[in-house]
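Give the three-dimensional model of this entry:
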Amino acid sequence: MNKGFENLPPADYTVSEAERQAIAAAIDVDELTRTALELGNIDSPSMQEASAADYVYEWLDREGFRPRKVGATPERPNIIATYGGRGDGKSLLYTAHLDTESPTWDPDLDAQKFRPETLANPEWNRCWLQDGAFHGYPISNDRGPMVCFLMAAKALKSCGIDLSGRLYLTASPGEIGPEPIEEARGVQYMGKEIGTHYAFYHGGVSPDYAIAAEGCDFGLTWVACGYAVFRVQLFGEGVFTPLLDSPERASDHPNPIYRLGDAVQALLDWGRAYEADNVYVSPGGTARPKTQISSVRGGVPYAFGAGTEICSLYLEVGLPPHVEIGQVHRSLERHLRAQKLGEFEIEPMVVRHGFAADEARVAPLVAAVDAATRDTLGEPLQLAHPVYSSMWRDHNVFNMNRIPAVTTGFPRWRPTPDDMVKSTLIYALTALSVCGRASESGGRDALRKTDVYGENPFSKEAHAER
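This next block holds a predicted model:
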């Protein structure tokens, strides 16, 4: 098992045993299961999140959380609601994404990527309970964790526990994708810009901390990779097929498609060295950046007769927090030049850097999750598996904006209703610990420590220490 976290500060607000029991009693496993299945069975692939967003909006409205729709387009809104804010406690934002991994459901495109039996898998857009576990990708990624923090807020409200600080509940489109590349142009192909990015920049939120609620097997990390997609274009000459004298070696062929074998091997060799040389290790998680060719394009199948002058490979490259795009571009270009591939050009089509929270500033949030995990699971919080810190997750949005953020949640594969109950309780206890309980006078029931920047956060001394 991964190691736990050490030397965490005491929680700003200590949740009492009576509060924990009341919150736990307020979590209805049948309601939790029903809500997860209802939301999970709304078809919500990337670019088609509206129906799932409407469900979350209506649920929040019915439960008295006064939700808002905030979106770059009306078809793909973020849903934002707030609970608490009765005093001067810290604010916490929960986020999860509405879109789910899936094919494009364009039969012509999907036929170029998936086998028929893969497309027929019902777990792409259906969810059900079988043998005591949830099946279906929408619940595991990511509407199950979303339901958990919605139910956590309802449990706090049902118990009459108001919060001193604000608890933000956000559901966003576009975390999985897509990305505008080549002919896929325009706002309809945007992913992250109109999702959690948009909610943070335009959603009227001011979190002190954030949690991306996603499956982490009850572990936690404050690290995430970004990614780049490089287009590698090979150039050659179109020659009318009846006039072509085929060379002995593929590398001498005028059609650049014949150079793909050498190019693929060169990219594999570079990728293996890049992955080994750029592992990021920190107290908050280990990021192991990976590379893979995602697509190959060349010529036009129905306009044959003279080969093609251009073929392209699209290489996905993980970007850990300590790696920047310029150094990766130069390294890749230098390697390919040395392979004598002929005329080529490299261009990054997508760039998203990875980020990590500041260890000291994220510590109070980690301490709150640790305390909640101990109270719920009976064991200390563990560091999440490196796979969860080696991918993009939306806590990147907050860490890049200096808001300490983590990702944590229930088991990613085949979660059970009991897993969801535990995750709901952890999210509720964390929110109470971070935000504090509001007193009847609008303050807090317990004394809170001095703000992290001192009694006066705008003083010269505090500013210098930042």
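
From now on I want contacts and neighbour counts done on CA atoms only, so please keep to that.
Fine.

pretty sure Arg352 contacts Ala228?
Yes: contact criterion C-alpha atoms under 8 Å: Arg352 and Ala228 qualify, at 6.1 Å.

And these two? Which one has more around it.
Ala228 (22 against 17; other C-alpha atoms under 10 Å).

how about the nearest residue to the more buried one, chain neighbours excluded?
Val351 (4.5 Å; C-alpha to C-alpha, 6 or more residues apart in numbering).

Quick check: Lys69 is in a helix.
No: counting by DSSP: H, G, I helix; E, B strand; the rest coil, Lys69 falls outside a helix, being strand.

what about the closest residue to it other than its chain neighbours, how many neighbours?
Spatially, and ignoring its direct neighbours in sequence, Lys69 is nearest to Ile79 (4.9 Å; C-alpha to C-alpha, 6+ apart). Residues within reach of Ile79, counting by other C-alpha under 10 Å, total 26.

this one as well, want them side by side:
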Amino acid sequence: MADGITKPSMMGAFSDEDVKAITDAIDINELTDLILELSNIYSPSTGEAEASAFVHAWMEREGFNPLSVGAVPHRQNVIGTYGGHGAGRNLLFTAHLDTESEPSDPTVLAKTRRPSSAENREWKECWLEEGKFYGYAVANDRGPMSCMLMAAKALKKAGFDLAGRMYLTACPGECGPEPIEERGGIDYMGKEIGAHYMFHHGGVAPDYAIAAEGTDFGVTWLGAGSCTFRVQIYGESIFRPLLKAPEKTADHPSPLYKLGPVIEALHAWTRDYERDNTYDTKGGTCLPKATISSIQGGFPYSGGTQICSLYIGCDLGPKQKAADVLHSLESVMRELPGIEFDVTPVNVYHGYEAQDDEIEPLAASVGSAVQSVKGHPVEKAKSVYSSMWRDHNVFNMHRIPALTFGPTRWRPTPQDFFECTLMYALIALSVCGQMNEQVSSTTAKGVYGGMSNPFEN
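Prediction:
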């Protein structure tokens, strides 16, 4: 084991021998090198081709029989497999190839970012400094992706032949963008082109799924959706020499002058939105937010406009529907006197959750892994991790019990990723089972690392 790597405590449902064998099979230096090499490939949404090719080549070199499938040649999902030689359950790990980035379109960049923002080296560069990783791609999401890849390699190296299949999937498009209005079509697709496409066309049939992303080693099986609503305000465009400017902005014919009361009303609505839609369960807490994300009104060279549009981004908890939000927004707008308006959803993704009884075997395996490595029971993930879209939503949408679980999100260390790799391997061993053992239905129900279920009400 490399210097500075803490040996995990040998506790929980896994035997000391199994934990030691996998621990010894993980090379911390190789893991660190993989994280940095993969994360330093610039891979924004719609530009994942090089990172996809790298993962495919790595899987091929390590003997995981990769398959690449995608809706377009330059945005391929990569699917590898390990095991599957017996009657065990199939566990799918998924991580995304794209990372949030500054807009590539120079016009969009100039209109949405300060010049200094684009100079932040963490957009495109990742490095290790004073024992911590820097660079956005490490945390989101190629650090956890490297952990799932190295977990499979460690199982193989340690001689664990899995009965069920361990799927390793690397997908484009999780971060976005989404097709909206004039920037529509397949070139702007996000979620449908990634894990969703892979689920339907990637040759996978999982019993369970894990979105390998940073959760600070907490676990949740909730996921928020998102929607964007366009609120159009109508008015008149008056030839400027003929305009008689009114004393009050409310009396001005241009829809641009009506923004003040509309923004105040929508801001008050967004403050109530989180309170009214908070969803708390033993599998996670969703705190959906809403905010005005864009305002568009005319063009500076056109001389005026009859339409001004506000775009409101909303998270959607697992029990919310876009229709309910639409009716709520329309109700707010109707209360504004003298405002002619229209509200339209231009982008909709619902949130999802796994059923507690169906996810329990997988959650138990996660709990056992955390207990074995960390020496304490697993905790419910912070609400931020169950209040956003992650690709476990894709599987819960299709009735495959799925959760998200992974290492420290902000400024992770090599130790964090080492422990995560070990945990992923232990979870796969628990769920998929070994060829030389009788495989049960996964693990004992209701047991989390030898402890009582911490999420039981």
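
TM-score of the superposed pair?
Here the TM-score for the pair of chains, by TM-score structural alignment, normalised by the length of structure 2, is 0.93; 434 aligned residues with a C-alpha RMSD of 1.5 Å.

Where do the strands of the stretch 201-350 of structure 1 begin and end?
209-213, 219-221, 223-224, 226-235, 280-282, 285-287, 291-298, 310-319, 344-352 (DSSP state E, counting those that start in this stretch).

quick one: the third one to structure 2 mean distance?
Spelled out, that is strand 223-224 of structure 1. For strand 223-224 of structure 1, the mean deviation from structure 2 after alignment is 0.7 Å (mean C-alpha distance after the TM-score superposition for structure 1).

With the first one instead?
In the superposition with structure 2, the aligned residues lie an average of 0.3 Å away from strand 209-213 of structure 1, counting by mean C-alpha distance after the TM-score superposition for structure 1.

The last one now?
After superposition onto structure 2, strand 344-352 of structure 1 sits on average 0.5 Å from its aligned residues (mean C-alpha distance after the TM-score superposition for structure 1).

which bit of structure 2 covers whichever helix or strand comes after that strand?
Per DSSP states H and E, the first helix or strand lying C-terminal to strand 344-352 of structure 1 is strand 355-356. Mapped onto structure 2 using TM-score structural alignment, strand 355-356 of structure 1 covers residues 352-353.

joint contacts of Arg352 and Ala228 of structure 1?
Leu319 (C-alpha atoms under 8 Å, 6 or more residues apart in numbering).

Count the residues that sit near Ala268 of structure 2.
Neighbour count for Ala268 of structure 2, taken as other C-alpha under 10 Å: 11.

For the equivalent of Tyr314 of structure 1 over in structure 2, which non-adjacent residue is closest in space?
In structure 2, Tyr314 of structure 1 lines up with Tyr311, judged by TM-score structural alignment. Distances taken as C-alpha to C-alpha, 6+ apart place Arg230 nearest to Tyr311 of structure 2, at 4.6 Å, with adjacent residues excluded.

Please identify which helix or strand holds the residue nearest to the spatial centre of structure 2.
Centroid-nearest residue in structure 2: Arg390, 2.7 Å away (criterion: C-alpha atoms, centre = their mean). In the assignment (DSSP H and E), Arg390 of structure 2 maps to no helix and no strand.

What residue in structure 1 is paired with it?
Per TM-score structural alignment, Arg390 of structure 2 is aligned with Arg393.

ok, the closest residue in space to that match that isn't next to it in sequence to Asp394 of structure 1 distance?
Closest residue to Arg393 of structure 1 apart from its sequence neighbours, by C-alpha to C-alpha, 6+ apart: Ala224 at 6.4 Å. The gap separating Ala224 of structure 1 from Asp394 of structure 1 is 9 Å, by C-alpha to C-alpha, to the nearest Å.

what's the answer for Thr100 of structure 1, then?
14 Å.

Check Leu220 of structure 1 too.
14 Å.

again, but for Phe355 of structure 1
With distances taken as C-alpha to C-alpha, Phe355 of structure 1 is found 10 Å from Asp394 of structure 1.

re earlier: residues in contact with the match of Tyr314 of structure 1?
When contacts are counted by C-alpha under 8 Å, 6+ apart, Tyr311 of structure 2 touches 228-231, 292-295.

Output these as JSON lines; include the columns distance to Gly173 of structure 2 and neighbour count.
JSON lines is the format used below for these (distance: C-alpha to C-alpha, whole Å; neighbours: other C-alpha atoms under 10 Å):
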{"residue": "Thr228", "distance to Gly173 of structure 2": "17", "neighbour count": "24"}
{"residue": "Phe229", "distance to Gly173 of structure 2": "21", "neighbour count": "23"}
{"residue": "Arg230", "distance to Gly173 of structure 2": "23", "neighbour count": "20"}
{"residue": "Val231", "distance to Gly173 of structure 2": "27", "neighbour count": "21"}
{"residue": "Ile292", "distance to Gly173 of structure 2": "23", "neighbour count": "17"}
{"residue": "Ser293", "distance to Gly173 of structure 2": "20", "neighbour count": "12"}
{"residue": "Ser294", "distance to Gly173 of structure 2": "22", "neighbour count": "12"}
{"residue": "Ile295", "distance to Gly173 of structure 2": "25", "neighbour count": "15"}
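
Take those residues and lay them out in CSV including distance to Ser368 of structure 2.
Shown next, in CSV, are the contacts of Tyr311 of structure 2 (distance: C-alpha to C-alpha, whole Å):
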residue, distance to Ser368 of structure 2
Thr228, 39
Phe229, 43
Arg230, 46
Val231, 48
Ile292, 42
Ser293, 42
Ser294, 45
Ile295, 49
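
Tell me which stretches of the stretch 151-300 of structure 1 form helices.
196-202, 260-277 (DSSP state H, counting those that start in this stretch).

what's the closest of the ones you listed to Asp451 of structure 1?
helix 196-202 (22.6 Å; C-alpha to C-alpha).

what's the average per-residue distance for that closest one once overlaid on structure 2?
Looks like 0.6 Å for helix 196-202 of structure 1 (mean C-alpha distance after the TM-score superposition for structure 1).

what's next to that helix, contact-wise?
70-72, 78, 80, 95, 170, 172-173, 175, 205-206, 394, 397.

Most neighbours among those residues, which one?
Neighbour max across these (other C-alpha under 10 Å) = Pro173, 35 neighbours.
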